[in-house]
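Peer 1: sequence and predicted structure below; questions after.
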Amino acid sequence: MTTATATLPVEQRIIALESQISEARFLKRLSMLWLTVGNAALVCAVVAGNLFIDYSKPGLGRVMLNFFGVAAFLASSSGSIYWWNQHRSTIRNKTVELRQKEAEKRSLQAAEVAARSLSSTFRTYYESIPNVRDEFRRGAERYRSRHNLFQLTVIIGSILTSVSTTAAAEQGIWSWIAVGISALVSISAGIIAYFKFRERSLNLQQTADSIDLEVQSYTLGIRRYKDVPPEVASALFAEEVERIREEQRKKELQLEQPPEVSQQRPQPA
């Protein structure tokens, strides 16, 4: 049985696990969004009801409003916390299984490399590359999550600022709420602009995909490794991976520089 045939079931399971983890992360973000924004909206609705509703009219009672509002808040908080914890457990369990399958895949690929009678130095190097690739992917996911969090803060905060500013015409306390939310929006926008989470995530993801492509090409003996002697193929593989990693380091250094320095950098001919 060839390595490609042996690793096919493992590859399929890895793809399925990555899809399940991605879905669980999306649902976890939704539950966190409801836990924070949804419950905050419920509190604001109850407060607004106490401030703006005329309770002198028949059939309107402040006690009943507060009772149902607090009950809805408690039920919403409990449900959102429960679902957030459920999705977190799913992510943790699926991630453990994914790491196990990736280790199994690396073992199968290492066996194929060993069968080519290559040097022990290259075997060690080759076995370390999947870990490097996965580290880039984890970094990309980490920066992507941070960017989404702060971007969501900017979007929601901008909407709440407009609402609070409008309400400030009736009640003075809303003007302070609008000021606080506006400050939070400005801080979040500044953090996004300074740390450049989106750009860092994109660079790391591209680097991980490029390394993964080289690993697959080398393992299957395709593209630049087709009909190439093992010694030459191993040298080509190491050179290409190191070139990709060097490009990633240059991208990181470029992101650390101020915008005016990056704009003055001469473009390669």
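Peer 2: Here it is on my side, so go on.

Peer 1: from here on, contacts and neighbour counts on C-alpha atoms
Peer 2: Fine.

Peer 1: wait, what's in contact with the closest residue to Gln20 other than its chain neighbours?
Peer 2: Leaving aside its sequence neighbours, Gln20 sits nearest to Lys94 (Cα to Cα, 6 or more residues apart in numbering; 7.6 Å). Contacts for Lys94 (Cα atoms under 8 Å, 6 or more residues apart in numbering) come out as 17, 20-21.

Peer 1: looking at those residues, state which has the most neighbours.
Peer 2: Most neighbours among those, by other Cα atoms under 10 Å: Ile21, with 21 neighbours.

Peer 1: tell me which helix or strand that residue sits in.
Peer 2: Take DSSP states H and E as the rule and Ile21 turns out to sit in helix 3-33.

Peer 1: hmm, back to that, I'd like the contacts of Lys94 as TSV, with distance to Leu42 appended.
Peer 2: Shown next, in TSV, are the contacts of Lys94 (distance: Cα to Cα, whole Å):
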residue	distance to Leu42
Leu17	36
Gln20	31
Ile21	30
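
Peer 1: and which of these is nearest Leu220?
Peer 2: Checking these against Leu220 with Cα to Cα, the nearest one is Leu17 at 22.7 Å.

Peer 1: what angle do the helix or strand hosting the residue nearest to Gln20 and helix 3-33 make?
Peer 2: For Lys94, the host element (DSSP H and E) is helix 62-115. Counting by axes from the mean of the first three to the mean of the last three Cα atoms, to 10 degrees, helix 62-115 lies at 160 degrees to helix 3-33.

Peer 1: right, and the helix or strand after helix 62-115?
Peer 2: Next along from helix 62-115, by DSSP H and E: helix 120-167.

Peer 1: chain center to that following helix: distance?
Peer 2: Distance of helix 120-167 from the chain centroid (Cα atoms, centre = their mean, to the nearest Å) equals 4 Å.

Peer 1: pasting the second one now:
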Amino acid sequence: MAGLIGDASGGTTTDSLIQYRRDIADLKQRIKIRRLQVLGIFGTPILLVSTLIVGASSKVLFWLNSEMPDAVLNVFIVSGLILAAASGVQFYVEFAEEVWEDSGASVRKLKLELSLAEERHILEARRRTPPSADRQASYKERLPPEIVRLRMDSRHYRRLHLLMQWLLFLSSAAISAVTAWFDPSQPAKGVLICLGFTVTVITAAAGYFKPRERAFNLQQTADNIEQHATAFELGISPYNAPEEARNLELFATTVEDMRADQRMREQQLDQPQQGQQQVI
């Protein structure tokens, strides 16, 4: 019945809370867009001035007593014209036409609106909080997207691990091949330096970020949550109690414990090796 209580606008409690979520999501998107707009308004003129300074400096340093090559000169001219046109368009849209939704508004102001919207959402949700049984029932319906997210993250780290391993294999093999093919001459030394640098960076990155372990933990958590969700749907152990409320409570508690364990494993992976041993 909590979801059927009408609010002042004539809608339902559910519709009111959904609208708050939409407003919050819209403000977050507006903040992202506004940041890009502000970055363009201030960054483009800076790039234009930097381009002019680099062009003038290049002329003085390299071609003081001669003509600058046409190719280099054309690059600076075209870059300057593009940046000048972009700056003009952005300033015109921002201050003259106000085409953008938040023209003239600061990011700080939008963040304040977002904070107020989130506070209103919290107060409204607290005022219209449904019973715990309803919240536990809806909790089960939110798990499929969480399982999908965990598996997507797992695939991401697994692919990253495979990419790093293949780069490591190819670079290590190329070092031996280049060493055997050349004497080594001067070009081969540069290749060997690049390959050795690649092997060192990949080895260090794999040891620090541990993508393989992250992928395994995420996949394991997703499989465990799905296993418990299936057991709850089928009404089998440990969710075969006669009281549905008891099964819902046990299910929510179990899933939250698994998510807490997943976060703990993520924190352990982010710590140095000595810190991991102390935590364990």
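Peer 2: Noted; the coordinates are in hand. Predicted model only: the values in this text are computed from it and were never measured.

Peer 1: would you check the span in structure 2 matched by the helix holding Ile21 of structure 1?
Peer 2: Counting by TM-score structural alignment, helix 3-33 of structure 1 falls onto no part of structure 2.

Peer 1: just the buried residues of that helix, please?
Peer 2: Residues of helix 3-33 of structure 1 classed as buried by neighbour count (16 or more other Cα atoms under 10 Å): 3, 7, 10-11, 13-14, 17-18, 20-21, 24-25, 27-29, 31-33.

Peer 1: quick one: contacts of the helix or strand that that helix is followed by?
Peer 2: The helix or strand immediately downstream of helix 3-33 of structure 1 is helix 39-52, counting by DSSP H and E. By Cα under 8 Å, 6+ apart, the residues outside helix 39-52 of structure 1 that reach it are 62, 65-66, 69, 72-73, 76-77.

Peer 1: out of those, which are buried?
Peer 2: 69, 73, 76-77.

Peer 1: would you mind putting the residues you listed into JSON lines with distance to Gln216 of structure 1 alongside?
Peer 2: Putting these into JSON lines (distance: Cα to Cα, whole Å) gives the following:
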{"residue": "Gly69", "distance to Gln216 of structure 1": "56"}
{"residue": "Phe73", "distance to Gln216 of structure 1": "51"}
{"residue": "Ser76", "distance to Gln216 of structure 1": "47"}
{"residue": "Ser77", "distance to Gln216 of structure 1": "46"}
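
Peer 1: nearest to Glu256 of structure 1 among those residues?
Peer 2: Distance to Glu256 of structure 1, by Cα to Cα, is smallest for Ser77 among those, at 40.3 Å.

Peer 1: how close does the closest one get to Arg224 of structure 1?
Peer 2: Relative to Arg224 of structure 1, Ser77 of structure 1 is positioned 56 Å away (Cα to Cα, to the nearest Å).

Peer 1: what is the neighbour count of Ser31 of structure 2?
Peer 2: Quick fix: residue 31 of structure 2 reads Ile, not Ser. Ile31 of structure 2 is flanked by 20 other residues according to other Cα under 10 Å.

Peer 1: who's in contact with it?
Peer 2: 107, 110-111.

Peer 1: cutoff 10 Å now
Peer 2: Residues near Ile31 of structure 2 by Cα atoms under 10 Å, 6 or more residues apart in numbering: 25, 37, 102, 106-111, 114.

Peer 1: do the same with Ala84 of structure 2
Peer 2: Residues in contact with Ala84 of structure 2 (Cα under 10 Å, 6+ apart) are 44-45, 47-49, 78, 90.

Peer 1: where in structure 1 does the helix or strand Gly88 of structure 2 falls within fall?
Peer 2: Using DSSP H and E, Gly88 of structure 2 sits in helix 70-91. Using TM-score structural alignment, helix 70-91 of structure 2 lines up with nothing in structure 1.

Peer 1: number of nearby residues for the closest residue to Gln90 of structure 2 other than its chain neighbours?
Peer 2: Nearest residue to Gln90 of structure 2, sequence neighbours excluded (Cα to Cα, 6+ apart): Ile41, at 6.1 Å. Ile41 of structure 2 has 18 neighbouring residues, counting by other Cα under 10 Å.

Peer 1: correct me, but Ile41 of structure 2 touches Leu48?
Peer 2: No: counting by Cα atoms under 10 Å, Ile41 of structure 2 stays clear of Leu48, with 11.6 Å between them.

Peer 1: what do the two both touch?
Peer 2: Common contacts of Ile41 of structure 2 and Leu48 (Cα under 10 Å, 6+ apart): 86-87.

Peer 1: and of the contacts of Ile31 of structure 2, the nearest to Leu167 of structure 2?
Peer 2: Using Cα to Cα, Gln37 comes nearest to Leu167 of structure 2 of the contacts of Ile31 of structure 2, at 37.7 Å.

Peer 1: from Lys28 of structure 2, how far out is the closest one?
Peer 2: 14 Å.

Peer 1: need the counterpart of Arg120 of structure 2 in structure 1.
Peer 2: Aligned by TM-score structural alignment, Arg120 of structure 2 pairs with nothing in structure 1.

Peer 1: which helix or strand contains Arg120 of structure 2?
Peer 2: Element membership for Arg120 of structure 2 (DSSP H and E) is helix 107-127.

Peer 1: which SSE is the aligned residue in structure 2 for Ala233 of structure 1 in?
Peer 2: With TM-score structural alignment as the criterion, the equivalent of Ala233 of structure 1 in structure 2 is Asn247. For Asn247 of structure 2, the enclosing helix or strand under DSSP H and E is helix 244-270.

Peer 1: returning to what we had before: just the buried members of the contacts of Ala84 of structure 2?
Peer 2: Neighbour counting over those (16+ other Cα under 10 Å) leaves 44-45, 47-48, 90 as the buried ones.

Peer 1: picking that back up, so what's the residue nearest to Gln90 of structure 2 up against?
Peer 2: Contacts of Ile41 of structure 2 by Cα under 10 Å, 6+ apart are 35, 86-91, 94.

Peer 1: great, nothing more from me.
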